[in-house]
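Visitor: Sequence and computational prediction follow.
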Amino acid sequence: MMDEERMTYSEIREMILGCFYDCCRNILSTNKKTGEKSSYDGLEIGYAAYQCENTPFSPIEKLMFKVFLLILMAGREPGEVEDNIRNSIALIINEAPLDVLIEDISDKEKNDLLYDMELLGLLE
């Protein structure tokens, strides 16, 4: 049975994208005030990750969070940043096997999460 207190993959994506949006608006506001134009540097993803840093995620929520951050990066971030997130994912899966982590999530969440993990090369 799914824990009603747990955030769904969709809710986690919405939360991260909300932070991403807030950061982008701040960048535009700053650029408008200063007359500068900034190039893409991934700041939005770092900002979203920072905003959620102290969120008490369950292991499956933490996995979903980290996977979605990698999806947003789309291979554009420095290798060290991506490697750190991939290592975090490996630690989560080492502590509890993936099949155990996903056993109580909905089929839609499983499909979305596993597809994203496959795109990222996280599945063997």
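Guide: Okay, I see it.
Visitor: can we go C-alpha only for contacts and neighbour counts from here?
Guide: Fine.
Visitor: Helices of the chain, start to end?
Guide: For the chain, the helices identified by DSSP state H occupy 9-34, 43-51, 59-73, 79-95, 98-101, 107-119, in order along the chain.
Visitor: Kindly reformat those helices as TSV containing mean neighbour count and distance to Met1.
Guide: Conversion of those to TSV gives the following (neighbours: other CA atoms under 10 Å; distance: least, CA to CA, whole Å):
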stretch	mean neighbour count	distance to Met1
helix 9-34	15	16
helix 43-51	17	29
helix 59-73	20	14
helix 79-95	14	21
helix 98-101	13	13
helix 107-119	15	12
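Visitor: Throw those into CSV and include distance to Asp3, thanks.
Guide: Written out in CSV, the entries for those read as follows (distance: least, CA to CA, whole Å):
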stretch, distance to Asp3
helix 9-34, 13
helix 43-51, 24
helix 59-73, 11
helix 79-95, 19
helix 98-101, 12
helix 107-119, 14
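Visitor: Check it against this one:
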Amino acid sequence: MKRTAKYDFFNDAFPDDERVPYKLLRWRFLNRYYIYCHSKFNVVRQTCREWVPNEHESAFAQDDLDTAFELPIEKLMFEVLSMIMAGGRQSEQFNMHAEQRIREILHGRDVNDLLECLSGDELLEFRHDLALLNIA
């Protein structure tokens, strides 16, 4: 029987250091996205200033989580998610950097070997996202 890990939301961690599922990785990313927009809303209201050109809430989320993941599959999921969350609005420099990071993660690895730890809906969702970006 497959064991289901209980996530400790208070400490933002699994008690036994299990792999971070894709759904939770997305939640973490979107939570940082929300925090940035929430604080920015207050700043805009108080200062009557608008968003700076090329300012992206996803960049805050990406920078905040950049070193949060250790396993190659987690790092790959994070890079894929970052590219999807940019929604095609990213610069060519962003694309080149993300593609380089993905090449580094996959260096000497087969993407299918990384995907072996995924199953069910998580595997289907992540495969769909990889295909969307022409990665696998």
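Guide: Perfect, I can see it now. Bear in mind the structure is a predicted one, so any value in this text is a computation, not a measurement.
Visitor: List the residues that contact the aligned partner of Ile71 of structure 1 in structure 2.
Guide: Superposed on structure 2 with TM-score structural alignment, Ile71 of structure 1 falls opposite Ile84. Contacts for Ile84 of structure 2 were tallied using CA atoms under 8 Å, 6 or more residues apart in numbering; they are Asp129.
Visitor: Give me the distance between Ile84 of structure 2 and Arg49 of structure 2.
Guide: 28 Å (CA to CA, to the nearest Å).
Visitor: How about the residue nearest the centre of structure 2: what's its closest non-neighbour residue?
Guide: Nearest to the mean C-alpha position of structure 2, by CA atoms, centre = their mean, lies Phe78 at 3.2 Å. Leaving out its chain neighbours, the residue that sits closest to Phe78 of structure 2 by CA to CA, 6 or more residues apart in numbering is Leu25, at 7.1 Å.
Visitor: That neighbour maps to what in structure 1?
Guide: For Leu25 of structure 2, the residue aligned by TM-score structural alignment is Ile12.
Visitor: residues touching its match, list them.
Guide: Ile12 of structure 1 sits in contact with 61, 64-65, where contact means CA under 8 Å, 6+ apart.
Visitor: now with 10 Å?
Guide: 6, 18, 52, 61-62, 64-65, 68 (CA atoms under 10 Å, 6 or more residues apart in numbering).
Visitor: repeat for Leu123 of structure 2
Guide: 22, 115-117, 129.
Visitor: Val100 of structure 1 versus the equivalent of it over in structure 1, what's the distance?
Guide: Aligned against structure 1 by TM-score structural alignment, Leu123 of structure 2 finds its counterpart in Lys110. Computed with CA to CA, the distance linking Lys110 of structure 1 and Val100 of structure 1 is 12 Å.
Visitor: Ok, Glu109 of structure 1 next?
Guide: Per CA to CA, Glu109 of structure 1 is found 14 Å from Val100 of structure 1.
Visitor: what do you get for Ile71 of structure 1?
Guide: Look at Ile71 of structure 1 and Val100 of structure 1: by CA to CA, they are 23 Å apart.
Visitor: cool, Gly79 of structure 1 as well?
Guide: The gap separating Gly79 of structure 1 from Val100 of structure 1 is 29 Å, by CA to CA.
Visitor: Then Tyr47 of structure 1?
Guide: The spacing between Tyr47 of structure 1 and Val100 of structure 1, counted by CA to CA, is 30 Å.
Visitor: give the contact list for the equivalent of Tyr21 of structure 1 over in structure 2.
Guide: For Tyr21 of structure 1, the aligned position in structure 2 is Tyr34, judged by TM-score structural alignment. When the contact criterion is CA under 10 Å, 6+ apart, the partners of Tyr34 of structure 2 are 28, 40, 57-58, 61.
Visitor: Out of those, which two are the most distant from each other?
Guide: Of all pairs drawn from these, the one with the largest separation by CA to CA is Arg28 and Lys40; the distance is 18.4 Å.
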